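Q: coordinates only, sequence not included:
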């Protein structure tokens, strides 16, 4: 139907006859001379419909071109020639195609939005097929395709086996809610869609496959945001006979090579940072190192001050009092500072104190702050010295439990970094290691796994783990890039006794563990090798490579933040007859 792609026409084809197919991106009728910018997935080329040289010929082609409208679907045959006026903005800007035949394959009705407009995300998602036609979305999706191709080539060349694992599987707790599928042939029983292939890839290591990978579809029924979807794609990798550095060094080399190949970026080396250090310095387990601001602990400086919020938390067993220096931000208005407080409140803050350092050399007289009256001169000077504050800087303070203060001050650090233009250009990768094994859930009065229940603890002794569960460190690790966790993994538990002990600490009794994970516990008894792995978020990496903040921009048919597909109308009600076939009854809405 066509001989060439629109976006690949170049000077080497001058004088050739070509047949192109695509959409009319722009159509201009200049009265006997018509121009059409014809677009396909490779790009745009200018088509000219003009009278034949020295005659009034080609009238039918000109008449057809004059009626072409935006997004009409066309097939055009013509001759390539050099353009008189070069267009440097497009790849084909040196040439044009002189049309000898124009077929309108499908006339487009008036569109709900123009490709060169920004109609809002809801409209884009409702008419996703039109949105995907736009050059920007085509570019993003091609970046994603190149990413996946590059990953596959790298892994295939190094002996990893691409093995598919089940989509219909058993419901297991991995941190998020499962999507459940009723089993028609087993009334009252359900499959679950996998949150990840975690248990299957571990069992593949026990089965002797040594090196596995899969581009896996995963499903989690959880709240959505810019970097999360109900269904997503991850690169799953698992190794047998490995320790942490074996996994990390291998995939680090892979990621460097893939970024070099796909977007011509050199990532360089990856520094390593423990979870404890990341939280202390940046208030985040996925710190964006492009922002140089760091949190400074000042609890020791304010334990005896008269500001009760500080003293209470400074003397609390699990308290943290922390300061953040925002360079040059003393010019912010009171309204802008209040807006920062409102932002921090989203992350658990009950208030954010502040201090403008107008002239540190003047002591108290150089400080503008509503809390200065509660701090003596020595304390004010110590805080300024500890934070390295200079004239014109703004200091923000947080006081709460260690985790809450870290969370909201870390969020403020990111917001200020962006608002003040302090985010450096380039790429800043790192490994975050030595995560806590457990978190204590006050509401449930039990431990929960920080990564997942199959992560190995740093200690190899069951009794040691039980005695020191609150402070236990795991063998988990995350790869972080520009403040985004792009990969997370761990060395796995490979002994049945340790796995049972972890289940017990998580409040999963022996009977429940056998019912939910009996197959895993059994497999661990028969010579399971040490093994570990990692999973990378394909959507997140593609978004970073494409230069967009939302993974919805690199997923062909994403859901909204409300979990809906605006194009198809999913989710939707199911007829009673179809529900009866799978033995399901729906309760009326409350």
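A: Noted; the coordinates are in hand. Being a predicted model, the structure only gives us computed values, none of them experimental.

Q: C-alpha from now on. contacts and neighbour counts both.
A: Noted.

Q: tell me where the longest helix sits in this structure.
A: Counting residues, the longest helix found in the chain (DSSP state H) is helix 135-156.

Q: what comes into contact with the very next helix or strand once past that helix?
A: Scanning forward in sequence from helix 135-156 by DSSP states H and E, the next helix or strand is strand 161-162. Identification of contacts with strand 161-162 by Cα atoms under 8 Å, 6 or more residues apart in numbering yields 156, 209, 211-214.

Q: can you give me how far the longest helix of the chain is from the chain middle?
A: 16 Å (Cα atoms, centre = their mean, to the nearest Å).

Q: ranges for the strands of the stretch 1-150 of the chain?
A: 17-29, 34-40, 43-49, 73-82, 95-106 (DSSP state E, counting those that start in this stretch).

Q: next: the stretch 401-550 of the chain.
A: So, for the stretch 401-550 of the chain - with DSSP E, counting those that start in this stretch - the strands run 429-433, 438-441, 446-449, 476-481, 484-491, 531-537.

Q: comparison target below:
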């Protein structure tokens, strides 16, 4: 037996008991005649004491040679600690060691394994197995487990059945690029790793499973961003014989359950907003509604003067920043520089101070009088003490620019509080979006999404106006889940493929198996998928998903710990009938 107790559970009531503990040496303090060792495992730290008057010379010698992260086993008596540590759960006791076994030595770690470490991110990712020994990382992984179990328990209680679907599937042309896997036994042919189990969960509905879920790895070979991983985890769900309202109620319930069980937060009915309203009011389809700063469109009150910048713009739009009239001119200039960065792309920013005495002072006073500026304040909802920030330009671009500015200001003003939770349903997305590169419409979600009832015929005449029977769940400005009611009729699905530019042969080659299945009594069905990594990070009060993944990749999609991806040898290439062009 390596241990009778873990290093976090011994208390005063265990005094005079003989115990056996195992773990890693956190640190040692050697006074010569007395040695103290902090012994750590997943559960906590227990102080060990070696005393030359009460400990054998052999044990004292081994103790004097212990280094950081050595793995040891000790047996001894629990005694009362002379200098108690109220900051440690085990701070009232220590172990007077009688036996000490060295289980394994350790090199000196490349960084300090403590809550506040001296290791940079790159070093900690290279030695991730050591980083996991640190409390913050380990607690994040335990937290992820807690969330996952709460999800499983809730869905199981709602008659959902967890079903595993294949990882080696067929590549499809829609969506992001696939990771492909060569088949040794089928020369020149390839599997793809799933971007989602979409078609399989629909087939499970055809198979009569009625309610399916899966906590599943998915893969996308996309250009990487700071907080995007090439492999990620979804809570994937599908339901039969449902309409949109059934799904919204079920998964609003799941989210409410998680907020209550994990965070102790009770949330009422989730607000709902159409995609068009979200874009018009917040400039994006996943607005953070923990704070205000709603967009005010200013065309009618700003394009009647001789200010050509506004007059030439498709849209003039502004936000009222609460209390920001206190910003200095230097701070405002920095904001203007911020929106002009290439990542944002604005040409500049007009501002207007809303003074406490009810007067206004703008950067364009040459063109606008007090009455004009008062109308700006009315349109943006500005109050005395606020600052109005105004951008102008092409509608889609300027909305995205102002949305980015809104989020940046909220961050600077401390309005994005991690302990506040503001969920929101966004509904009625466009079914299709125009791709300038290919000069045709693509499915905004995927080609299996059903149009809103009664809008199928609009696809021929006004495809850009057709709304999808789709919905996203947004939490604190992040999309945490999205889904739709699916097409379940073969003829309608065939028409959809046709509208999306698939030939009959292409549709049959790519999705013939699904079309065939629809001929055997496919029920009405729909579903949703949550991004587990993002959900856990938000519930954990953090923005970075990497902190909640055991072995994440870096920003370049590399696993620096195992050095992957990596070349394979020539023999493997030949076996797979592959040849590299060097």
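A: Noted; the coordinates are in hand. All of these numbers come straight from a predicted model, not from anything done at the bench.

Q: quick check: TM-score for this pair?
A: After superposition, the two chains reach a TM-score (TM-score structural alignment, normalised by the length of structure 2) of 0.94; 577 aligned residues with a Cα RMSD of 2.1 Å.

Q: the strands of the stretch 401-550 of structure 1: which one's closest to residue 111 of structure 1?
A: With Cα to Cα as the measure, strand 531-537 is the member of the strands of the stretch 401-550 of structure 1 nearest residue 111 of structure 1 (34.4 Å).

Q: give me the mean deviation of that closest one from structure 2.
A: With mean Cα distance after the TM-score superposition for structure 1, strand 531-537 of structure 1 departs from structure 2 by a mean of 0.7 Å once superposed.

Q: next, the angle from that strand to strand 476-481.
A: For strand 531-537 of structure 1 against strand 476-481, the angle by axes from the mean of the first three to the mean of the last three Cα atoms, to 10 degrees is 30 degrees.

Q: could I get the buried residue list for strand 531-537 of structure 1?
A: For strand 531-537 of structure 1, the neighbour count (16 or more other Cα atoms under 10 Å) marks 531-537 as buried.

Q: next one: stretch 142-153 of structure 1
A: 142-144, 146-148, 150-152.

Q: before we move on, what about stretch 440-460 of structure 1?
A: Buried, per 16+ other Cα under 10 Å, within stretch 440-460 of structure 1: 447-458.

Q: and if you look at stretch 267-279 of structure 2?
A: 270, 273, 275-276, 278-279.

Q: so which of the buried residues of strand 531-537 of structure 1 is the closest to residue 331 of structure 1?
A: Distances from residue 331 of structure 1 to the buried residues of strand 531-537 of structure 1, taken by Cα to Cα, are shortest for residue 537, at 39.7 Å.

Q: that closest one maps to what in structure 2?
A: Residue pairing (TM-score structural alignment): residue 537 of structure 1 is matched to residue 531 of structure 2.

Q: how much does the helix or strand hosting residue 200 of structure 2 stray from structure 1?
A: For residue 200 of structure 2, the host element (DSSP H and E) is helix 198-206. Superposed on structure 1, helix 198-206 of structure 2 shows a mean distance of 0.6 Å to its aligned residues (mean Cα distance after the TM-score superposition for structure 1).

Q: where's that helix relative to the chain centroid, distance-wise?
A: So, by Cα atoms, centre = their mean, the centroid of helix 198-206 of structure 2 is 25 Å from its chain's centroid.

Q: hey, where'd the helices end up in the stretch 251-400 of structure 1?
A: 275-282, 299-302, 308-314, 334-345, 377-387 (DSSP state H, counting those that start in this stretch).

Q: same question, the stretch 401-550 of structure 2
A: Under DSSP H, counting those that start in this stretch, the stretch 401-550 of structure 2 gives helices at 458-461, 490-499, 504-518, 532-539.

Q: out of these, which is closest to residue 32 of structure 2?
A: Nearest of these (Cα to Cα): helix 532-539, 46.4 Å.

Q: circling back to that earlier point, between the contacts of strand 161-162 of structure 1, which is nearest residue 66 of structure 1?
A: Scanning the contacts of strand 161-162 of structure 1 for proximity to residue 66 of structure 1, where the rule is Cα to Cα, the winner is residue 214, at 51.1 Å.

Q: for the helix or strand hosting the closest one, packing partners?
A: Element membership of residue 214 of structure 1 [criterion: DSSP H and E] is strand 211-219. When contacts are defined as 3 or more Cα pairs under 8 Å, 6 or more residues apart in numbering; DSSP states H and E, strand 211-219 of structure 1 sits against strand 161-162, helix 198-206, strand 231-240.

Q: of the ones you listed, flag the one that's most buried.
A: strand 231-240 (a mean of 22; mean count of other Cα atoms under 10 Å).

Q: how far off centre is that one?
A: 15 Å.

Q: ok, back up a step: is it possible to mark the buried ones in the contacts of strand 161-162 of structure 1?
A: 209, 211-214.

Q: quick one: the residue of structure 1 sitting at the aligned position of residue 348 of structure 2 from residue 502 of structure 1, how far?
A: Using TM-score structural alignment, the partner of residue 348 of structure 2 in structure 1 is residue 352. Relative to residue 502 of structure 1, residue 352 of structure 1 is positioned 38 Å away (Cα to Cα, to the nearest Å).

Q: on that earlier part again, how about the helices of the stretch 251-400 of structure 1, which one is nearest residue 165 of structure 1?
A: Here helix 275-282 is closest among the helices of the stretch 251-400 of structure 1 (Cα to Cα), at 31.5 Å.

Q: how close does that closest one sit to structure 2?
A: Counting by mean Cα distance after the TM-score superposition for structure 1, helix 275-282 of structure 1 comes out at 1.7 Å.

Q: could you give the residue range in structure 2 aligned to that helix?
A: Taking TM-score structural alignment, helix 275-282 of structure 1 hits residues 275-282 over in structure 2.
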